[in-house]
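A.B. asks: would you be able to build a 3D model of this:
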Amino acid sequence: MIRNDEIILDLDCCGYKLYQSPSGYCFTTDSVFLSACVRATSNERVLEIGSGSGVISFLIAGKTDALEIVGIEIQKRLYEMSLRSLELNKLNDRVKFINGDIRTIKNVLPAGSFDVVVSNPPYQIHNSKDELSEKEICKTEVLCSLKDLLTATKRLLKYGGRFYAVIRTNRLVDLISEMRANQIEPKKLIPIQANIESDIDLCIIEGKRNGRPGFLTCKPIIIYDEKGNYTPETQEIYYGHKNKGN
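C.D. replies: The predicted model follows:
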């Protein structure tokens, strides 16, 4: 049942829909582009750290053949919204959500139990003593730092498993530093560019648990053409079906 200050969005993927609260945290294009880059096969388990209202987990369910997708979210209201979206999308056989803190959840998620870990992490450094809103918590390293994220990823990811994250370029060096400190070798970088003339301030990175050195920088994904319309690549990401490589 939809509640006050909520809307239901069509994800343009397998008919899936998502509860969102415009006054709180709503997903952005970051989540859409990240989910489009994830590879997962029919015998692989995927963990999303910081799943919010569930958008990335649902898109991965639609765009890959992943055996199981688990999302963990610390904020209870977002977690409860993801549960209602889960019922709406009838994905209980493949997707589940956990309300918990990735820093203290060792007894719930066994070590080395996932083939893929995915995250759209908070990217703003927390300096304020003021109480933060739901939206600010999602964007600020108050409940989960990059160090917390990669420490948990190292424990939960199988040897040879893949890690995917979307990050602002001004925090990319910090993320890579934490990846290597936790034995997750950076393997691929995909820049995201608003248009052909704009600076690149967003990127997606893929890493491999205990991987060998070897790094590929891909050509940028350009979101808009010169007329301000989605490029064919962006249209495929938003409205296409299976991810390439699945």
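
A.B. asks: going forward, measure contacts and count neighbours with C-alpha atoms only.
C.D. replies: Noted.

A.B. asks: now do stretch 199-206: everything it contacts.
C.D. replies: Contact with stretch 199-206 is made by 34, 162-170, 186-194, as judged by Cα atoms under 8 Å, 6 or more residues apart in numbering.

A.B. asks: also this sequence, please, to line up against the first:
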Amino acid sequence: MSPPPPDAPGPDETLDAIGTAGVQVLQRREGYRFNLDAVLLAHFAATEGARQGRVLELGAGSGVVSFLLARQFHRGPVDALELQPAVHARLARGVGLNGLEGQVHPVLGDLREARTLLPPGGHALVVSNPPFRRAGAGMRSPDPERALSKEELACDAAAVVAAARHALAPGGGVSLVYPAARLTEVLGLLTAARLFPRALRLVHARVEAPATRFLVHALRDQDRGLEVRPPLIVHGEGPGGYGPEVAALMDPPRTAC
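C.D. replies: The predicted structure is shown next:
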């Protein structure tokens, strides 16, 4: 019996679709799995960031943000930097699965070593959906892949900001998503690195609920003032229980029979 094709899911993997452009992502069944934050970040970065120029994703995981940027939002080419070899291998297989050869370039490496891995000022846009939780805060997952993806074991927010600063061309922008509770910390790190916050958007589960996440876009060496965008409401009466804006990002529109 011939082996399965390299882009077919293995016995411990799933193949999941997301977005309106047919993006497919290989994920470990018991490992870290993407969530809505990836879609919101890709849309925010495409909306706020440069329309042209090379893109870098820091901590790309299985590639969902990079794939969405390239296929659904027509940004790129994208360099997708991932630390974990097994996750990077799934990312590389996903490039072929999505027909994105030449548009998404998997890079195996540690963002803390950005100065040796990446050319200085080589990217117009940097994006990252980094580990959210500080090391030692809360219960650590016994699964190493999940633990590294959720907790700041291999990098922290300061390292993400430093890597973005190194990679960005003058006037380029970085888009990040973080828990709302870390807003002051992250804005401070960005400003200290002369990555000046330009656009901020708070994410709420429902209209009446407090913010759970924030999306921020900052510009290298350009302090043009901060604009606070309207809040993004995730849940509502739209398809899948989402609000209309999120629903429009998640599923291809249905055509009438």
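
A.B. asks: before we move on, the earlier item: so which of the contacts of stretch 199-206 of structure 1 belong to helices?
C.D. replies: Using DSSP state H, Leu34 are the members of the contacts of stretch 199-206 of structure 1 that sit in helices.

A.B. asks: ok, now which ones touch Ser21 of structure 1?
C.D. replies: 5-7.

A.B. asks: let's see 10 Å
C.D. replies: Applying Cα atoms under 10 Å, 6 or more residues apart in numbering, we find Ser21 of structure 1 in contact with 3-8, 27, 53, 77-78, 81.

A.B. asks: okay, the residues you listed in a markdown table with distance to Ile60 of structure 1, neighbour count and secondary structure next?
C.D. replies: Below are the contacts of Ser21 of structure 1 laid out as a markdown table (distance: Cα to Cα, whole Å; neighbours: other Cα atoms under 10 Å; DSSP: H, G, I helix; E, B strand; the rest coil):
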| residue | distance to Ile60 of structure 1 | neighbour count | secondary structure |
| --- | --- | --- | --- |
| Arg3 | 26 | 10 | coil |
| Asn4 | 28 | 6 | coil |
| Asp5 | 27 | 10 | coil |
| Glu6 | 23 | 15 | coil |
| Ile7 | 22 | 13 | strand |
| Ile8 | 19 | 12 | strand |
| Phe27 | 15 | 16 | coil |
| Ser53 | 14 | 30 | coil |
| Arg77 | 22 | 15 | helix |
| Leu78 | 18 | 23 | helix |
| Met81 | 18 | 20 | helix |
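
A.B. asks: what sits against Ile105 of structure 1?
C.D. replies: Here Ile105 of structure 1 is in contact with 72, 98-99, 152 (Cα under 10 Å, 6+ apart).

A.B. asks: quick one, which of those residues are buried?
C.D. replies: Taking 16 or more other Cα atoms under 10 Å as the criterion, what is buried in those is 72, 98-99, 152.

A.B. asks: how about the alignment partner in structure 1 of Phe34 of structure 2, nearest residue that isn't a chain neighbour?
C.D. replies: The pairwise alignment with structure 1 assigns Phe34 of structure 2 to Phe27, based on TM-score structural alignment. Excluding the flanking residues, the one nearest Phe27 of structure 1 by Cα to Cα, 6 or more residues apart in numbering is Val55, at 7.2 Å.

A.B. asks: the one you found touches Leu18, doesn't it?
C.D. replies: Yes. Val55 of structure 1 lies in contact with Leu18 (Cα atoms under 10 Å); the separation is 6.9 Å.

A.B. asks: of these two, which one has the most company?
C.D. replies: Taking other Cα atoms under 10 Å, Val55 of structure 1 and Leu18 do not tie; Val55 has more neighbours (25 against 21).

A.B. asks: relative to Arg180 of structure 1, how far out is the more buried one?
C.D. replies: 28 Å (Cα to Cα, to the nearest Å).

A.B. asks: ok, now Ile105 of structure 1?
C.D. replies: Distance from Ile105 of structure 1 to Arg180 of structure 1, by Cα to Cα: 23 Å.

A.B. asks: equivalent analysis for Asp174 of structure 1, please.
C.D. replies: 10 Å.

A.B. asks: after the longest strand seen in structure 2, which helix or strand is next?
C.D. replies: If you go by DSSP state E, structure 2 has its longest strand at strand 168-179. Moving toward the C-terminus from strand 168-179 of structure 2, the next helix or strand (DSSP states H and E) is helix 183-192.

A.B. asks: residue range for that next one in structure 1?
C.D. replies: The alignment of helix 183-192 of structure 2 onto structure 1 (TM-score structural alignment) spans residues 172-181.
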